[in-house]
Structures are given as C-alpha cells and as structure tokens.
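>>> Next come a sequence and a model predicted from it.
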Amino acid sequence: MMANETAAKSTKSSPTPAVEPESKLKILALHGYRQNGDGFKSKLGSFRKFIGKHAELVFVTAPHIAPPLPDSEAGTEPDPAQRSWWFNKDDGTFKGTNKNGPAIGFEDSLKLVEKVWKQEQCCGLLGFSQGACFVGLLCDLSARGMTSIKPEFAVLSSGFRSGSLVHLNCYETKVQIPSLHIYGEADEIIPKEMSMALADTFTDPQILTHPGGHFLPAQASQKQTYVEFFRERLQFHLEAQEIENATAANSILVDDSGPAGNGVHDDDDDDDDSD
C-alpha cells in the first residue's frame, strides 16, 4: 500500500512556478528615414532617461540603404548608415508627402520587425517620422490579424499616413489601443496636419505638441506626460501578466488533479505542464 502511494506521488508533477512579471515595458523603436538604430538611440538619450524607470527601448535598423542625397556629387556612394524602411517613389527614394507611389521593400522590413518583436518579447511600439508611419501601419495590420505583432500601445512622433497605393486601405478602421502622438507646431518636413491625420486613425489618441520642428522633444515640459503615459502602460501590462499567470496556474491545478481526481495522470500529459 505504501509503495503504491509513493508511486502515485512520484507520478504527480510538481506545480510549474509562476512566471515573474517583467518590471519594465519593452518597446520596439523604429527610426526615421536616413537614420539607423544606433543614431536614433543616441538622439533619444534624454527621452530614455525620462522613461527609464518604466520602459526599455529596443532599437532596430531598417534593412534598406537609402540612396545618396539629390545634391550629392556625381559618383557618390550610398552611406550604409542612412537607412529606410521602404521607398515610396519610383526613383527608389522616400518622401513623406508623396502620394500614390509604391512601397518598395516594405515586406522585407515587416519581416524584420516581426522577427525582432518576437525575439525581444516586446509589448509596445515607438516610431519617429517614417518609423512612426510604419508604427501606424503595424497597428492597423495587427488589428486586422495581418501581422504577428500585437502591440499593447504605440508612441508616434512626427508621424503621418502612408501615401503608398498598397497602404491606402489601412486606415479604414480606427485602432483601438492607447496611443501618444507627438508633433511640432513648426515642423516643415512633416506638417502638423499630417501628424494630426494619423492620430485621427486611433481611438482616443493622446496628443503632445511642442513649438519646435522635426524631432522628438525631451525637455522638462514634456517629462510629466511621458512618465505618466508609460507608468500607466506598465501598470496595465503587469496587471495583464498577473491575470495570465493566475490563469496558467489554475490550468496546471486542473491538469494535476487527473481524470479521476486522484493526483495521477498519464505520461502523455507531462508535456502539457510546460505550456
């Protein structure tokens, strides 16, 4: 009898420990046209300090090298440090205000960010200029189940709607996740009206304006907005993780009870304990 009891106990798997919740948000950061991940990280030094208690940024570099500037000397080689997520002009360049053009290389960039998103286990998106345009597209694609990226929130600085023909149907339904939209009143590269139009594709967008031009501001006057936004996002993220862990723990208890409720289950069930 004692041997049978011992055998029964040995076949019962020990409860899988709950996964410790992440203490910070992990956010995929997408740079602008003719930028790269390292340069974008350098530019956001003050911003990263503001949000460092609540969030960590994961920087990725676009896969496409931008061509030399139009006023470059003949024979100038492309600068590998100047990157683009896609090109929306037939000459293989990009301009935010261009309409009804192609989206050359977009699918390659989509595959890249999907890979990094999964590897880094990110939960939010941040983008600047072309990167913010990309973030807007990713949010829409996610809502329609057309990408593996599932952002909980998004931050878009100097963003705009893509004018590429293949993207024109991406803004028919409003995105239902929390979003912070940042733009400069004096932005001459992406006029504020374009950023406002992108913000209008989100439900209840939070707007932060500044008197400057084409950059993501990180001054004392913006700090409170950033801190409060990311603190709230972290709170919701941790609460969701707690619910997920509790659900997983309850599932394990149900599995451990066995089909007859005697704490014994078949060998085939052991693999399920790791889910």
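Done, it's in.
>>> Only C-alpha atoms from now on, for both contacts and neighbour counts.
Noted.
>>> How about stretch 108-116, which residues are buried there?
109, 110, 112, 113, 116 (16 or more other CA atoms under 10 Å).
>>> same question, stretch 98-105
Using 16+ other CA under 10 Å as the test for burial, stretch 98-105 gives 101, 102, 103, 104, 105.
>>> From the residues you listed, pick the one nearest residue 185.
Closest approach to residue 185 among those (CA to CA): residue 101, at 27.0 Å.
>>> How about the closest one: what's its closest non-neighbour residue?
For residue 101, ignoring the flanking residues on the chain, the nearest one in space by CA to CA, 6 or more residues apart in numbering is residue 164 at 4.7 Å.
>>> check contacts around that neighbour.
By CA atoms under 8 Å, 6 or more residues apart in numbering, residue 164 lies in contact with 88, 98, 99, 100, 101, 102, 103.
>>> second one coming, line it up with the first:
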Amino acid sequence: MKKLRILCLHGYHGSADIMQNQSNSLVSELKELADFIYLDAPSLAEGDHGWWHAIEASNKVKGAGVHSTPVSYKGWAKTYEHIVSFFRDNGPFDGVLGFSQGAALTALLVGLRAPDGIIGAQYPLAFNFAILVGGFFANDPLLQSLYEAKDSYDLPSVHIIGRADFIVPLRYSYEVSALFKRPLVIEHNGGHVIDCSERTRLQLAFFLKEQLDQVKRLSDRSK
C-alpha cells in the first residue's frame, strides 16, 4: 500500500529520538497513511544541539532564535548542507513536519522548495506539503530572502498552535502561517508541545488522506 513519506525535524534541545517520543501519541494512528522519518541536527554528532544558535551582534547566544531582534544563525550553513544531502540520499519526501526550531526550519525549507518539482541550485528541495508545530519566523537577515519565494509557499500546510504556548507566542505562529497560501490552522489548549488531542489527530488525519489521494491521482495519470 502506498504511503506518504514525511521528514520530521526536532526542536532546539531535541533529537530524532526525542521527537519520535514527543510525536508518538499524535502519529501512532497515522502510520497507515505515512512513514515518519526522524532526522538529527548535524550539531548532535559534535556534542552540541540545535539546527542553529541565534547569535546577537555582541556575540551573546540567544538560543533557538524565538524573538524579533535581528540575529545571525550560527550553524545554518551546516544544517543547509545536511538537509539537502539527506533529501538527495534518502528522498523523495512528500512532506516535512517540524516542531519548534524544527518548525522554523521547515518554513525556511519551503523557501528552498522547487514549486515545479525540478530541483536546482536555487531550489534544491522538492516536497508537497508542510506541517509546523509551534513555528516562528527566522530572524537572521541573511535568510529573509527565502520567504520571498511566493510560488514555493503555494502548497498545503498545517500549523498546530498552542493557546498556552509561552515559548513561541501564538502570534508568532500565526505570522508564519500567513506566508502560506492554503494554511490549515489547528489550535489547542496546551502549551509548547506536539498536541495529540483527538481534534488535532482527526484534522491531521484528514489532511494526510487528502495528500495521499493527491499522490495517487498523480500516479494514476502518469501510467
């Protein structure tokens, strides 16, 4: 049976194993629809953490980068190469799911997505949908141009947002969702977590069924 392949990206102090545990209650009933592939940030192999560290002009580390002050993202270049290589060697992927800093990364990856599916130097990635859990904008000025790739953001997306999230405020996630032309926003009463409530599970299952049906339609047309 055909299933979706979804790349999963963890948060700042997370790992592939941690995110698998965090998301298990949400995705356990979705495994007939999709395979979930969890990836470690390249920094973990060096005893560090995170997809990048947000650095102020004073060289002070500001963590994951969940704020509005312009910063530089130390580690972005290595993360970029890691993701592009993983897509090349382990793809294709139908979608990307990110939590927290991984959700901010997912939004950036959409800006690197080839809207016509033909990858190249400017758009080295190809996938068809994005799922952001507790997402926020990147505040590195050097990355802002990625958000200008309007055609790349014309894809189905889900944005899971906690009303009691005090790490990534609600409005930050809504600001990111506005980048996308077809955002499905799912609010829940929890905080900065991967919500597994029945309402979230049902809406995400419906979304994934739609994506799987689309893959099957395209496959049938190509026969």
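Done, it's in. All figures in this text were calculated on a predicted structure; none of them were measured in a lab.
>>> quick revisit: the residue nearest to residue 101 of structure 1 pairs with which position in structure 2?
Aligned against structure 2 by TM-score structural alignment, residue 164 of structure 1 finds its counterpart in residue 140.
>>> what residue of structure 1 takes the place of residue 200 of structure 2?
Using TM-score structural alignment as the criterion, residue 200 of structure 2 maps onto residue 222 of structure 1.
>>> top helix in structure 2 by residue count?
Ranked by residue count under DSSP state H, the longest helix found in structure 2 is helix 198-222.
>>> Which strands or helices does it pack on?
On a contact count with 3 or more CA pairs under 8 Å, 6 or more residues apart in numbering; DSSP states H and E, helix 198-222 of structure 2 meets strand 182-188.
>>> rewinding a little: gap between the residue nearest to residue 101 of structure 1 and residue 87 of structure 1?
Distance, residue 164 of structure 1 to residue 87 of structure 1, using CA to CA, to the nearest Å: 9 Å.
>>> what's the closest of the buried residues of stretch 108-116 of structure 1 to residue 174 of structure 1?
When the buried residues of stretch 108-116 of structure 1 are compared for distance to residue 174 of structure 1 (CA to CA), residue 110 wins out at 20.7 Å.
>>> which residue in structure 2 lines up with that closest one?
Aligned partner of residue 110 of structure 1 by TM-score structural alignment: residue 80.
>>> And for residue 199 of structure 1?
Under the alignment (TM-score structural alignment), residue 199 of structure 1 pairs with residue 177 in structure 2.
>>> Enumerate every residue touching the aligned residue in structure 1 for residue 27 of structure 2.
Aligning on TM-score structural alignment places residue 27 of structure 2 opposite residue 48 in structure 1. Counting by CA under 8 Å, 6+ apart, residue 48 of structure 1 makes contact with 56, 57.
>>> what about residue 48 of structure 1, helix or strand, and which?
Secondary-structure element containing residue 48 of structure 1, defined by DSSP states H and E: helix 45-51.
>>> How far off centre is that helix?
Computed by CA atoms, centre = their mean, to the nearest Å, the chain-centroid distance of helix 45-51 of structure 1 equals 18 Å.
>>> cool, stretch 114-130 of structure 2 as well?
Distance of stretch 114-130 of structure 2 from the chain centroid (CA atoms, centre = their mean) equals 15 Å.
>>> I'd like the distance between the match of residue 27 of structure 2 and residue 93 of structure 1.
Going from residue 48 of structure 1 to residue 93 of structure 1 by CA to CA gives 30 Å.
>>> now residue 232 of structure 1
Distance, residue 232 of structure 1 to residue 93 of structure 1, using CA to CA: 39 Å.
>>> Between these two, which is the more surrounded one?
residue 93 (18 against 11; other CA atoms under 10 Å).
>>> Verify the assumption that that one is located in a strand.
No: Residue 93 of structure 1: not assigned to a strand; according to DSSP: H, G, I helix; E, B strand; the rest coil it is coil.
>>> That one and residue 85 touch, don't they?
No: using CA atoms under 8 Å, residue 93 of structure 1 is not in contact with residue 85; the gap is 10.7 Å.
>>> the helices in structure 2, which residues?
Here structure 2 has its helices, by DSSP H, at 16-27, 76-90, 101-111, 170-177, 198-222.
>>> out of these, nearest to residue 124 of structure 2?
Using CA to CA, the nearest of the helices of structure 2 to residue 124 of structure 2 is helix 76-90, at 6.7 Å.
>>> Give me the mean deviation of that closest one from structure 1.
Aligned to structure 1 and superposed, helix 76-90 of structure 2 gives a mean residue distance of 1.6 Å (mean CA distance after the TM-score superposition for structure 1).
>>> where does that helix sit relative to the chain's centre, distance-wise?
In terms of CA atoms, centre = their mean, the centre of helix 76-90 of structure 2 is found 14 Å from the chain centre.
>>> Number of residues surrounding residue 145 of structure 1?
A count of nearby residues for residue 145 of structure 1, using other CA under 10 Å, gives 11.
>>> what's the spacing between it and residue 139 of structure 1?
10 Å.
>>> before we move on, the earlier item: same list, the contacts of residue 164 of structure 1, but as CSV with distance to residue 62 of structure 1 please.
Output for the contacts of residue 164 of structure 1, formatted as CSV (distance: CA to CA, whole Å):
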residue, distance to residue 62 of structure 1
88, 15
98, 20
99, 22
100, 22
101, 20
102, 17
103, 14
